[in-house]
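Chemist: Below is the sequence, then the predicted model.
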Amino acid sequence: MKKNRRRNSKKAKLTTYGEFLILLPLCHKDHQAELLDQLKEAKRPAFILGKEVPENLNTITYGQLDDFSRIDHDKEDPAVKVFSILMGIEPEQVYKLNVFDVFGVINFVRAELDRINKLFASIKVTHSPEEIAAGVEDLNFGTFGVIDWYAKRMGITNQDEVYSVAWIRIYTCMKNDNEKAEYEQRLNKQYTEKAKRKR
């Protein structure tokens, strides 16, 4: 029992995220890999600095979603960006947090972004061979294209307002519009084939 208590007390020793960043480069490469593997398993904490960590990213805005997508292209520490976007926590506060809590939030956000990206990918309109040959797949305008489309759909004159809309609302509208477009394509095909048969 005493041995187990000692082991648990060692595990319970807190290392801040800031200390981790300083100490990691000083470790042997094998130990670095071992530590990073452990941190990949870190779970989302329920609270950070008295603020509740959301159970999913369904309530974030499209602007926040876009900010998350840009993290890998920024020079700033990804963890700092994640906490700033998700919870409005300042960099100096992030460096004082338990390293497992920091990675728990990062792992959670990555998994959620992967889920959201798959949702958007699943509702892409299926294009005909003729449309593909004409270059329809080159008409990908990224975030601006989505913002522009939603603003026009909803009659919003200031496109910046779309950034404050929940991403799940934009996704639902896009899903509905794409399903309607595919239905109309199928219906037109049916009419075309029926007309051919009558000839």
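Modeler: Thanks, I have it.
Chemist: hey, let's count contacts and neighbours off CA atoms from now on
Modeler: Will do.
Chemist: what about the helices in this structure?
Modeler: Taking DSSP state H to define them, one finds helices in the chain at 2-12, 17-23, 29-40, 62-69, 78-87, 91-94, 99-122, 129-133, 142-154, 167-198.
Chemist: looking at those, which is closest to residue 51?
Modeler: helix 78-87 (7.8 Å; C-alpha to C-alpha).
Chemist: Taking helix 62-69 as reference, get the angle to the closest one.
Modeler: 170 degrees (axes from the mean of the first three to the mean of the last three C-alpha atoms, to 10 degrees).
Chemist: Report the buried residues of helix 78-87.
Modeler: The neighbour-count check on helix 78-87 (16 or more other C-alpha atoms under 10 Å) flags 78, 79, 80, 81, 82, 83, 85, 86 as buried.
Chemist: Next: stretch 85-103.
Modeler: 85, 86, 89, 94, 95, 97, 98, 99, 100, 101, 102, 103.
Chemist: Tell me the spacing between the second one and residue 68.
Modeler: The reference is to residue 86. Distance of residue 86 to residue 68, computed by C-alpha to C-alpha, to the nearest Å: 9 Å.
Chemist: repeat for the first one
Modeler: From residue 85 over to residue 68 the distance is 7 Å, taken as C-alpha to C-alpha.
Chemist: and residue 41, how far is that from residue 74?
Modeler: Separation of residue 41 from residue 74 (C-alpha to C-alpha) stands at 25 Å.
Chemist: for comparison:
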Amino acid sequence: MKKNRRRNKTKAKLTTYGEFLILLPLCHKEHQTELLEQLKSAKRPAFILGKEVPATLNTITYGQLDDFSRINQEKEDPAVKVFSILMGLSQEEVYKLNVFDVFGVINFVRSELDRINKLFASIKVAHSPEEIAAGVENLNFGTFGVIDWYAKRMGITNQDDVYSVAWIRIYTCMKNDNEKAEYEQRLNKQYVEKAKRKR
């Protein structure tokens, strides 16, 4: 039994992603589950087709980040889309890659996107009960809202230019602006309290 598992693992390591897509549906459910469990632990390779795989997604643009968020798993192969966005590879090139390398990159990208989403979530401005009652939470314009805000902030006339800006730069500006806005709210409260005490 252990020998068979070792042989299966070796076969999987030698399998291309294209072969994997063909062979997986032909396997028993138990074997499918076993293979997919192995692939969940696949690590990011340092290089793919001679190109370096980045150690983090800190260097990608906001446009690439937006492209990742728009991957439709029901209409397209997410692996092909991930490699197209990250490294500019074609479907044919992705299908020829080692299946463990493909899943290693997918696992890496998924983990990085989770980290980035948490970063953006952590800098959301806390709204007052009055702002919530007035409907401030309905003013979420998604990607366009971020693009529009950054373009206005930086005096960029063509909003499409913002897509080529590194997401980490946009995040840092947003974090700084939100912290400044929260500081000003606290300061205004101090002035109000001080005025009340003087009455």
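Modeler: Yep, it's here. Being a predicted model, the structure only gives us computed values, none of them experimental.
Chemist: tm score of chain vs chain?
Modeler: Once superposed, the chains reach a TM-score of 0.94 (TM-score structural alignment, normalised by the length of the first structure), with 195 aligned residues with a C-alpha RMSD of 1.7 Å.
Chemist: which residues does the residue nearest the centre of the second structure contact?
Modeler: In the second structure, the C-alpha nearest the mean C-alpha coordinate belongs to residue 113, at 2.5 Å (C-alpha atoms, centre = their mean). Taking C-alpha atoms under 8 Å, 6 or more residues apart in numbering, we find residue 113 of the second structure in contact with residue 57.
Chemist: again, but for residue 42 of the first structure
Modeler: 100, 101, 103, 104, 107.
Chemist: sorry, back to before: residue 47 of the first structure is nearest to which of the helices of the first structure?
Modeler: helix 99-122 (9.2 Å).
Chemist: which residue lines up with residue 107 of the second structure in the first structure?
Modeler: Using TM-score structural alignment as the criterion, residue 107 of the second structure maps onto residue 107 of the first structure.
Chemist: So that match sits against residue 37, correct?
Modeler: No: look at residue 107 of the first structure against residue 37 with C-alpha atoms under 8 Å: they stay out of range, at 11.9 Å.
Chemist: Number of residues surrounding residue 126 of the second structure?
Modeler: Neighbours of residue 126 of the second structure under the rule other C-alpha atoms under 10 Å: 10.
Chemist: just residue 167 of the second structure next, same as before
Modeler: Other residues within reach of residue 167 of the second structure by the criterion other C-alpha under 10 Å amount to 21.
Chemist: again with the one 4 residues further on
Modeler: Residue 171 of the second structure is flanked by 18 other residues according to other C-alpha under 10 Å.
Chemist: List the contacts of it.
Modeler: Per C-alpha under 8 Å, 6+ apart, neighbours of residue 171 of the second structure: residue 120.
Chemist: and the gap between residue 146 of the second structure and residue 115 of the second structure?
Modeler: Applying C-alpha to C-alpha, the value for residue 146 of the second structure to residue 115 of the second structure is 18 Å.
Chemist: Looking at the two, which one has more neighbours?
Modeler: Neighbours per residue, other C-alpha under 10 Å: of residue 146 of the second structure and residue 115, the larger number sits with residue 146, 17 against 13.
Chemist: Contact partners for the residue nearest to residue 84 of the second structure when sequence neighbours are not counted?
Modeler: Spatial nearest neighbour of residue 84 of the second structure, chain neighbours left out: residue 90 (6.2 Å); criterion: C-alpha to C-alpha, 6 or more residues apart in numbering. By C-alpha under 8 Å, 6+ apart, the contact set of residue 90 of the second structure is 80, 83, 84.
Chemist: go on, residue 18 of the second structure?
Modeler: 94, 95, 96, 97, 99.
Chemist: what do you get for residue 139 of the first structure?
Modeler: For residue 139 of the first structure, counting by C-alpha under 8 Å, 6+ apart, there are no contacting residues.
Chemist: what's the answer for the one 4 residues further on, then?
Modeler: For residue 143 of the first structure, the contact set (C-alpha under 8 Å, 6+ apart) comprises residue 66.
Chemist: run the last query once more with 10 Å
Modeler: Residues in contact with residue 143 of the first structure (C-alpha atoms under 10 Å, 6 or more residues apart in numbering) are 62, 63, 66, 69, 149.
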